[in-house]
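Q: got a predicted structure plus its sequence, pasted below:
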Amino acid sequence: MNAASETAAANRERLVIVEDDPVTRAMISGYFTDQGFRVEEAESVAEARRVVRRVKPELIFLDVVLPDGDGFDLAKELQSFSDAGIIFVTRRDTDIDRIVGLELAGDHYVTKPVNLRDLLARTRSLLRRRKIERDTARRSTTITFGPFMIDLLRRELATVNGDPIRLTRGEFDLLAALVDSNGRPLSRDYLIEVVSNRHGEVDARTVDALVARLRRKLTGAGDPGVIATVSGIGYKLGIFADRNA
């Protein structure tokens, strides 16, 4: 392997597949390898622990039923030493299983038989969202805009007088993206990626509804012009944002 090939291989996103069925494991592994991922496999809880520690993946596909343990319990354990995203891929399809998985640790919950194109779309969406979160976290965490102050690390919004403003996760993520862009228009498609999360599918109407709710909350707290509509594009922050060092 030449230097260019080695660099390309090192830059591939790392994926660990934890699946005890060899046919399913090979199918998913082959598909995602062809899509440019660096794929590692594990067929048990014990092997998954070792592989995740060694590989340090960006993403884990995790079956729930494994020969030596429970995938839900393993997910909680993995989170203690890995910040990888987790997509459950399993035959357990009851509402209770889905809720437990998403509440405990999962970013998505996919049932078998697996639609590989759907799984790939979810994977790319999740990786994009996590990149946005990492990029935001690297910057200064407190930003003042108009009569408001947002703390990106603590995920808190308040007036400059210290009065807290309660936001849902989606509302906070959308507002943080607008504030971080400091007046640059953001498309609805970009904001869909920002607010996509484990609680359901997101589309342009979801973004518009979140903006409407944010406007009501921010207007009630003292400023009606925080979020401006950009015709044919999406939205932007309507006032100056000052990043605190």
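A: Yep, it's here.

Q: can we go C-alpha only for contacts and neighbour counts from here?
A: Fine.

Q: contacting residues for the residue nearest to Glu156 when sequence neighbours are not counted?
A: Spatially, and ignoring its direct neighbours in sequence, Glu156 is nearest to Ile150 (5.8 Å; C-alpha to C-alpha, 6 or more residues apart in numbering). The contact partners of Ile150, taken as C-alpha atoms under 8 Å, 6 or more residues apart in numbering, are 141-144, 156-158, 176.

Q: are any of these buried, and if so which?
A: Buried members of the contacts of Ile150, scored by 16 or more other C-alpha atoms under 10 Å, are 141-144, 157-158, 176.

Q: right, and Ile143 touches Arg243 too?
A: Yes: if you go by C-alpha atoms under 8 Å, Ile143 and Arg243 touch, sitting 4.4 Å apart.

Q: related to what we said a few turns ago, pipe the buried ones among the contacts of Ile150 into JSON lines and attach distance to Asp118 and secondary structure per row.
A: Formatted as JSON lines, those follow (distance: C-alpha to C-alpha, whole Å; DSSP: H, G, I helix; E, B strand; the rest coil):
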{"residue": "Thr141", "distance to Asp118": "34", "secondary structure": "coil"}
{"residue": "Thr142", "distance to Asp118": "37", "secondary structure": "strand"}
{"residue": "Ile143", "distance to Asp118": "37", "secondary structure": "strand"}
{"residue": "Thr144", "distance to Asp118": "40", "secondary structure": "strand"}
{"residue": "Leu157", "distance to Asp118": "35", "secondary structure": "strand"}
{"residue": "Ala158", "distance to Asp118": "39", "secondary structure": "strand"}
{"residue": "Ala176", "distance to Asp118": "28", "secondary structure": "helix"}
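
Q: what number of residues lie near Phe145?
A: Applying other C-alpha atoms under 10 Å, we find 19 residues neighbouring Phe145.

Q: try Asp97
A: Burial of Asp97 is recorded as 15 neighbouring residues (other C-alpha under 10 Å).

Q: what's the answer for the one 4 residues further on, then?
A: Per other C-alpha under 10 Å, the neighbour tally for Gly101 reads 23.

Q: equivalent analysis for Glu103, please.
A: Per other C-alpha under 10 Å, the neighbour tally for Glu103 reads 12.

Q: mind listing what's buried in the host helix or strand of it?
A: In this structure, Glu103 sits in helix 95-104 according to DSSP states H and E. Across helix 95-104, burial judged by 16+ other C-alpha under 10 Å covers 98, 101-102.

Q: what packs against that helix?
A: Identification of packing neighbours for helix 95-104 by 3 or more C-alpha pairs under 8 Å, 6 or more residues apart in numbering; DSSP states H and E yields helix 71-78, strand 108-111.

Q: switch the cut-off to 10 Å
A: Packed against helix 95-104 by the contact rule (3 or more C-alpha pairs under 10 Å, 6 or more residues apart in numbering; DSSP states H and E) you find helix 71-78, strand 85-90, strand 108-111.

Q: below is structure B, check it against A:
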Amino acid sequence: MADKHASQGGIFIRLENDKDKIVGAFCGDPYPREVIWTGDGYEPYDEDNPAHKGKRPALKVAINFFVPGDGMKIYEGGTRWFQDLLKVRDKYGLDNWTFEIERKGAKGDTKTKYNLLPEDKIDAALRAEIDAAELHDLAGMMNDGSDSAPSTVSEADVEAFASVLRQMPRSAVEYFLAELGVQRIRDVRAGDADRARELLRELKVKHAPAPSDEVDPFA
């Protein structure tokens, strides 16, 4: 299960802070791609794109990663991490073990590393869960021109959405999250911001307090 400090709730695994970690099983073939940093995120490298001329592409490798209790996710790492993955594959194999990935480095630290160590052997019950899980289409998901983790709404939007939802019953909050396919407000995708606002307008009307019939004696 993901460490309590690791970001959860979406398909992509994010280890954002020092010592964040997650344990799971690698599944299927890795998907390598060359990307270019645009200043706002990564996009697939295109040698025919004039904006990419003179820039050195970086290697990113994505792979399906089954997290017990949380289902099939996607983990993506860089060249150094992929080299470590090949080493543990050659030494242990990837089919019979779960592995722990741990971040070593604070948020924003350019020298951040990711340790990769075997955790436990996969037993029959876990193997059955893994075999029943569907692999994500890495080629389709990673080549949509966006960063490896889809951008989410701003902190200002998160607070604005939360301030409205705090005034509503839990059922309304659960409906809002389910409609947007997320588990937390901060995981709402930037592309769904307008849809989120529309949902809030609908919920405010639905859950508006009934008008009072009491007469104010001081009016």
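A: Thanks, I have it. Computed from a predicted structure; not experimentally measured.

Q: and the TM-score between them?
A: In this superposition the chains share a TM-score of 0.31, using TM-score structural alignment, normalised by the length of structure 2; 117 aligned residues with a C-alpha RMSD of 5.4 Å.

Q: returning to that earlier point: that's a strand at the residue nearest to Glu156 of structure 1, yeah?
A: Yes: under DSSP: H, G, I helix; E, B strand; the rest coil, Ile150 of structure 1 falls within a strand.

Q: and it, how far is that from Thr33 of structure 1?
A: 40 Å (C-alpha to C-alpha, to the nearest Å).

Q: then Lys131 of structure 1?
A: Remark: distance between Lys131 of structure 1 and Thr33 of structure 1 (C-alpha to C-alpha) = 21 Å.

Q: about what we covered before: would a markdown table of the helices and strands packed on helix 95-104 of structure 1 with mean neighbour count and distance to Ala9 of structure 1 be doable?
A: Shown next, in a markdown table, are these (neighbours: other C-alpha atoms under 10 Å; distance: least, C-alpha to C-alpha, whole Å):
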| stretch | mean neighbour count | distance to Ala9 of structure 1 |
| --- | --- | --- |
| helix 71-78 | 18 | 25 |
| strand 85-90 | 24 | 20 |
| strand 108-111 | 20 | 26 |
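
Q: let's have the ones you listed in CSV, adding distance to Arg122 of structure 1.
A: Shown next, in CSV, are those (distance: least, C-alpha to C-alpha, whole Å):
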stretch, distance to Arg122 of structure 1
helix 71-78, 18
strand 85-90, 9
strand 108-111, 8
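
Q: can you say which of those is nearest to Pro22 of structure 1?
A: strand 85-90 (13.8 Å; C-alpha to C-alpha).

Q: can you give me the buried ones in the helix ranked longest in structure 1?
A: When structure 1 is parsed with DSSP state H, its longest helix is helix 116-138. The neighbour-count check on helix 116-138 of structure 1 (16+ other C-alpha under 10 Å) flags 119, 122-123, 125-127, 129-130, 136 as buried.

Q: which residues of structure 1 fall in helices?
A: Secondary structure of structure 1 (DSSP H): helices at 3-11, 22-34, 45-55, 71-78, 95-104, 116-138, 169-181, 188-195, 204-220.

Q: go on, structure 2?
A: Secondary structure of structure 2 by DSSP H: the helices cover 79-92, 124-132, 138-142, 155-165, 170-180, 193-206.

Q: elements contacting the first one?
A: Packed against helix 79-92 of structure 2, as judged by 3+ C-alpha pairs under 10 Å, 6+ apart, are the following elements: strand 21-37, strand 58-67, strand 71-77, strand 97-104, strand 113-121.

Q: helices or strands up against the second one?
A: So the one you mean is strand 58-67 of structure 2. Strand 58-67 of structure 2 packs on strand 21-37, strand 42-44, strand 71-77, helix 79-92, strand 97-104, helix 124-132, helix 138-142, going by 3+ C-alpha pairs under 10 Å, 6+ apart.

Q: list the buried residues in the longest one.
A: Just to be clear, that refers to strand 21-37 of structure 2. When neighbours are counted by 16+ other C-alpha under 10 Å, the buried residues of strand 21-37 of structure 2 are found to be 21-27, 30, 32-33, 35-37.

Q: then the fourth one?
A: Neighbour-count burial for helix 79-92 of structure 2 flags 81-82, 85, 88 (criterion: 16+ other C-alpha under 10 Å).

Q: make CSV from those residues and add distance to Met141 of structure 2 to it.
A: Shown next, in CSV, are those (distance: C-alpha to C-alpha, whole Å):
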residue, distance to Met141 of structure 2
Trp81, 20
Phe82, 19
Leu85, 21
Val88, 26
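
Q: of those residues, which is the nearest to Ala160 of structure 2?
A: Nearest to Ala160 of structure 2, judged by C-alpha to C-alpha, of the buried residues of helix 79-92 of structure 2 is Trp81 at 37.6 Å.

Q: and that closest one, what does it touch?
A: Residues in contact with Trp81 of structure 2 (C-alpha atoms under 10 Å, 6 or more residues apart in numbering) are 60-61, 87, 101, 113-116.

Q: again, only this time at 7 Å
A: Shown in contact with Trp81 of structure 2 (C-alpha atoms under 7 Å, 6 or more residues apart in numbering): Tyr114.

Q: how near is it to Gly28 of structure 2?
A: Per C-alpha to C-alpha, Trp81 of structure 2 is found 17 Å from Gly28 of structure 2.

Q: and for Asp90 of structure 2?
A: 16 Å.

Q: now Val61 of structure 2
A: Remark: distance between Val61 of structure 2 and Gly28 of structure 2 (C-alpha to C-alpha) = 13 Å.

Q: for Asp189 of structure 1, grab the count of nearby residues.
A: Other residues lying near Asp189 of structure 1 total 13 when counted by other C-alpha under 10 Å.

Q: how near is it to Ala121 of structure 1?
A: Distance, Asp189 of structure 1 to Ala121 of structure 1, using C-alpha to C-alpha: 14 Å.

Q: what's the answer for Ile87 of structure 1, then?
A: 12 Å.

Q: can you check Ser187 of structure 1 too?
A: Ser187 of structure 1 is 19 Å from Ala121 of structure 1, where distance means C-alpha to C-alpha.
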